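Colleague: Generate a structure from the sequence data that follows.
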Amino acid sequence: MATTLAEFEAKVLLDQTLSTNHKSIIIPIELQEKEDSLPTNRFNKLFKLLIIYCLVLLVYPVYLGYAIYWHNINSINISWCEGLGFLLVVSTLVYTCLCYSFVLSPLVDHISFDIRFPGSMEKVIQSNEVRCAVSSIIILGCIIFLIIDTQDDRYRLVSAGGILLIILFGFAFSANRKKIVWRHVIWGIFLQIIFGILIMRWDSGRDFINCIGSKVDTFLGFTDSGSSFVFGYLVDQKPFLPTKLENGSLAKLVAEEINNSTAVKNIVVFKALSTVYFFSFLTSMLNYWGILQWFVQKIGWLLQTTIGTTACESLSASANIFLGQATTPFIIKPYLGQLTLSEIHAVMTGGFATIAGTVLAAYISLGVSSAHLLSASMMSAPAALAFAKLFYPEKETSRTKSDKISIKPPSEVNVLDAATQGASSAGLLVVNITAIVIAFIAFMSFINSLFEFFGDQVGIHNLTFDSILGKLFIPLSLSMGVEWNDCEKIAKLIGVKVVLNEFIAYRELGLLIQNEELSPRSAVIATYALCGFANPASIGIQLATLNSLAPQRQADFARVVFRAFISGNAACFLTACIAGTLYNEFTYVQL
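Modeller: Okay, the predicted model is just below:
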């Protein structure tokens, strides 16, 4: 028994020794494998960078050079908005941005610009008197410009008066008139005017936005390739297959004529809303590569520098141009819990006052000018900040500084994962749009029938909710500069947009434009006035999104959301007034 116990103890000791030796052997091998893999990973990264640099710095410039040479020897004209000319413009912009980001920006970051003025001069520069003087010069310059510019058409001053009325409305119902910082308001409107002049009055700016609009139309037209493959004649409006019919027969001739005339009505959910899938697919790829974030940061910096709003407000307003109200809050998610009530109000107003790039495509497909929609979305960003700071001024100290704001990298595995997630998420967006449009149009018909029923009982025939809205918003449409003959039509569209949905309003606007029932001036003003998500359904979308990101601020979100809803609509109307002020029928070129 003793021998057996000794053997057992010896065996246990041997197993422990072998186990210890085994571990001592295995661990260094695993570490060694990791260490061996590090040089391999570094080599792979360097190899990928080398390939990218070769393509960007060597192969692509050689291709461009040969393309220019080929066009010259074949005497082909180069237009800056078509073919090689457009490619050269885009390439120049891309290389300029790359040079700034990777060469100039790192150099500038190491240089300290410390400009000091004498104490007395610094006090003078920062004094309220100097700021008031600068603001007064800006206002005086705008007035002189309008007096000179409207010599041929004084009716445009009606739209300028509309700007004053909307600002007066914001001032009268401001949450705290004593705290209003007029720099925010003046600079916001001034930026709108500058954008409007560049786009609507400057030939090169108008040509540029026309070019971008046409490229957007062409690009989104590729959606039909995918949607027609899935939905067939519901998209391409060609229900017949003439190749299956006998040559020369009457049936084949009739089928070809119907196909060529596209006499079959397309279905909105299959034709117009299919663009949302494609656009969301693209924006997700741009977001993964960081291109979208780069543009957002630069525009945010511009708004912060000029208007003087905080970093979160400016970043959110610029992101709304591309992303929309349901996606933009994710960019400033880490800071939502620290925002003041005024900042929350400005973030919400930006969401209400602009439209997302994903649904921009759907509105374009309804027959609305793509160029005007693009410019309206850009002009509404500073308008949102201006009116938000007028309607709900800052009463607290901001805790979000510009140097603390950063955009987190994407969480997707690769660009393919980002693109597929974007297309998949667009499916939910399309379903939501479809459901809201169906429900609201049905509800609108029900409300109209009720008004018509009650009107008939007292001898008022054809009384509808649409007609009441058309009467209520006539003063607003008139103050924006809409021609009197079109006032009731535009007022009805504004009412539909405010009470129901901007998609329905744009659908009606597209029909009015198609049937030539509106003057060009009224159509332009309406396009700008409707360009925003400020409708009751968007209130729920914003509250649901923000509450999920910052549950501890639910009460604050609910406290300011209705004011933000009014501010978002007012910002859209401000943009429409500026468009009406700058519109000149004598020099107008269809955008």
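
Colleague: drop to CA atoms for contacts and neighbour counts, all remaining ones
Modeller: Fine.

Colleague: helices and strands around the helix ranked longest in the chain, which ones?
Modeller: Ranked by residue count, the top helix of the chain under DSSP state H comes out as helix 2-54. Taking 3 or more C-alpha pairs under 8 Å, 6 or more residues apart in numbering; DSSP states H and E as the contact definition, helix 2-54 has no neighbouring helices or strands.

Colleague: Would you mark the buried spots in the helix or strand that it is followed by?
Modeller: Later in the chain than helix 2-54, the nearest helix or strand by DSSP states H and E is helix 60-73. Judged by neighbour count using 16 or more other C-alpha atoms under 10 Å, the buried positions of helix 60-73 are residue 68.

Colleague: packing partners for helix 60-73?
Modeller: Under the contact definition 3+ C-alpha pairs under 8 Å, 6+ apart, helix 60-73 sits against helix 83-99.

Colleague: what's the angle between the helix it packs on and helix 60-73?
Modeller: Computed with axes from the mean of the first three to the mean of the last three C-alpha atoms, to 10 degrees, the direction of helix 83-99 lies at 150 degrees from that of helix 60-73.

Colleague: Let me know whether residue 492 touches residue 467 as I believe.
Modeller: Yes - using C-alpha atoms under 8 Å, residue 492 is in contact with residue 467, at 7.0 Å.

Colleague: One more, please, to line up against the first structure:
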Amino acid sequence: MGILLGLLAIVIVLGIAFLMSNDKKNINLRGIGIMLALQLFTTWFMFNTDIGQAIIGAISAGFNKLIEFGTEGVNFVLGGIAVEEGGGGVFFFNVLLLIIFFATILSVLTYLKILPFIIKYLGQALSYITGLPKIESFNAVNSIFFGQSEALIAIKSQFHQLSDNRLYIVSASAMGSVSASIVGAYLGMLPAQYVLVALPLNMFSALIVASIIAPVKVDKKEDIVEIQDVSNAKSFFEAMGNGALDGGRIALIVATMLIAFIASLELVNWAFAGIFNGFTLQEALGYIIAPLGLLMGIPWAEAIDAGAIMGTKIVTNEFVAMLEFQTMLDQVSEKTVGVVTVFLTSFANFSSIGIIAGTVQGIDSEKGGRVSGFGMKLLIGATLGSVLSATIAGLFL
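Modeller: As a prediction, the model looks like this:
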């Protein structure tokens, strides 16, 4: 029964995307079918084979070792305060400040041309297998490693080639992804195996949904990728310094957004409770999203609470939702943990509309206006992608 509900959820997601499509006749059905097959194979391989489990374990162990190294740096500067204090202090010092170390590693790997090499050839392989244009394929892979703004800046020299549909796809990939620099922070809150599996799943899902909503066909002669080097470092140590500064900026931005969003959510919940006799916004979102959660594989007894978490992520951001879900991990089933974690591991929320539109505006003011124009369509598409990823994960849990 669970598998049938999951398949129904996939059909519904693809059906909604089809109804939203602005060019139904030119949808790349072959590419979409291949990406769906790759999602199913990847999830089965990672969850249901010894080799897949070993790979997840090795990657998780690698991240944990990096977290240990990062914690040494944090403890040296803070002198143990992160351990002695409680509440938000522990989260800021022991989770957010680790972003600095991860951003430093990312910057160094970029300077050494290791990441660009990996991204370039993975993007080429994805384009060859699926038939998607090279710019969209490269951007999708690039979005796994870099944040929304950085991923779009990397292809800024190509923006003159992007039609509205192509612009939609690259924006959807940026919104449906997460930055590798903050994956370590996610691993400090939620189970590693689900966070790590979510990365490729969400890359494919964003492309699948966006390719249905905004199909593209590109002449092979025009399908050339010229990548903008987002790292201006002239030496190894300059790359380290730039990465550390970028990481510190990201950590402070996340902390600032958390303060604003959590406080605002409390205000809205207080107002809701006063108007609707104790009923909060999150409870309302829980009831609205619960039927969808059921189709995704979440048991009905847990669907309302899970729906509230997923709704919180959409109206605030993934960090706020993850912090709330972290307190529920021991109270819900493993399937719910996996499905919700995969859903949360993306940037698909209202605030991302502004981030992406602002980035594109800085690159090309005319195209920035177009992104703002289809901002809500972008959020709906990215959310459908998160639902698709979480549903596929649920089929194998």
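
Colleague: And residue 492 and residue 467 of the first structure? Which one has more around it.
Modeller: Under the criterion of other C-alpha atoms under 10 Å, the comparison of residue 492 of the first structure against residue 467 puts residue 492 first, with 24 against 17.

Colleague: Let me know the helix or strand that that one is in.
Modeller: With elements delineated by DSSP H and E, residue 492 of the first structure resides in helix 487-499, which encompasses its position.

Colleague: The second structure: matching residues for that helix?
Modeller: Mapped onto the second structure with TM-score structural alignment as the criterion, helix 487-499 of the first structure occupies residues 303-315.

Colleague: With stretch 10-24 of the first structure instead?
Modeller: With TM-score structural alignment as the criterion, stretch 10-24 of the first structure doesn't align anywhere.

Colleague: Name the surrounding residues that touch that stretch.
Modeller: Where contact means C-alpha atoms under 8 Å, 6 or more residues apart in numbering, no residue beyond stretch 10-24 of the first structure reaches it.

Colleague: Figure out how far that stretch is from the centre of its chain.
Modeller: For stretch 10-24 of the first structure, the distance between its averaged C-alpha position and the chain's averaged C-alpha position is 67 Å (C-alpha atoms, centre = their mean, to the nearest Å).

Colleague: Show me which parts of it are buried, residue by residue.
Modeller: Neighbour-count burial for stretch 10-24 of the first structure, counted by 16+ other C-alpha under 10 Å, picks out no residue.

Colleague: So residue 100 of the second structure sits against residue 246, correct?
Modeller: Yes - Residue 100 of the second structure lies in contact with residue 246 (C-alpha under 8 Å); the separation is 7.3 Å.

Colleague: Find the nearest non-adjacent residue to residue 314 of the first structure, please.
Modeller: Beyond its immediate neighbours in the sequence, the residue positioned closest to residue 314 of the first structure (C-alpha to C-alpha, 6 or more residues apart in numbering) is residue 300, lying 4.7 Å away.

Colleague: and the equivalent of the one you found over in the second structure, what does it touch?
Modeller: Matched by TM-score structural alignment, residue 300 of the first structure corresponds to residue 123 in the second structure. Residue 123 of the second structure sits next to 134, 137, 138, 139, 140, 141 when contact means C-alpha under 8 Å, 6+ apart.

Colleague: Where does residue 77 of the second structure fall, secondary structure wise?
Modeller: Counting by DSSP H and E, the element that carries residue 77 of the second structure is helix 50-78.

Colleague: before we move on, the earlier item: helix 60-73 and the longest helix of the first structure, what's the angle between them?
Modeller: Comparing the axes of helix 2-54 of the first structure and helix 60-73 via the same axes, to 10 degrees yields an angle of 20 degrees.
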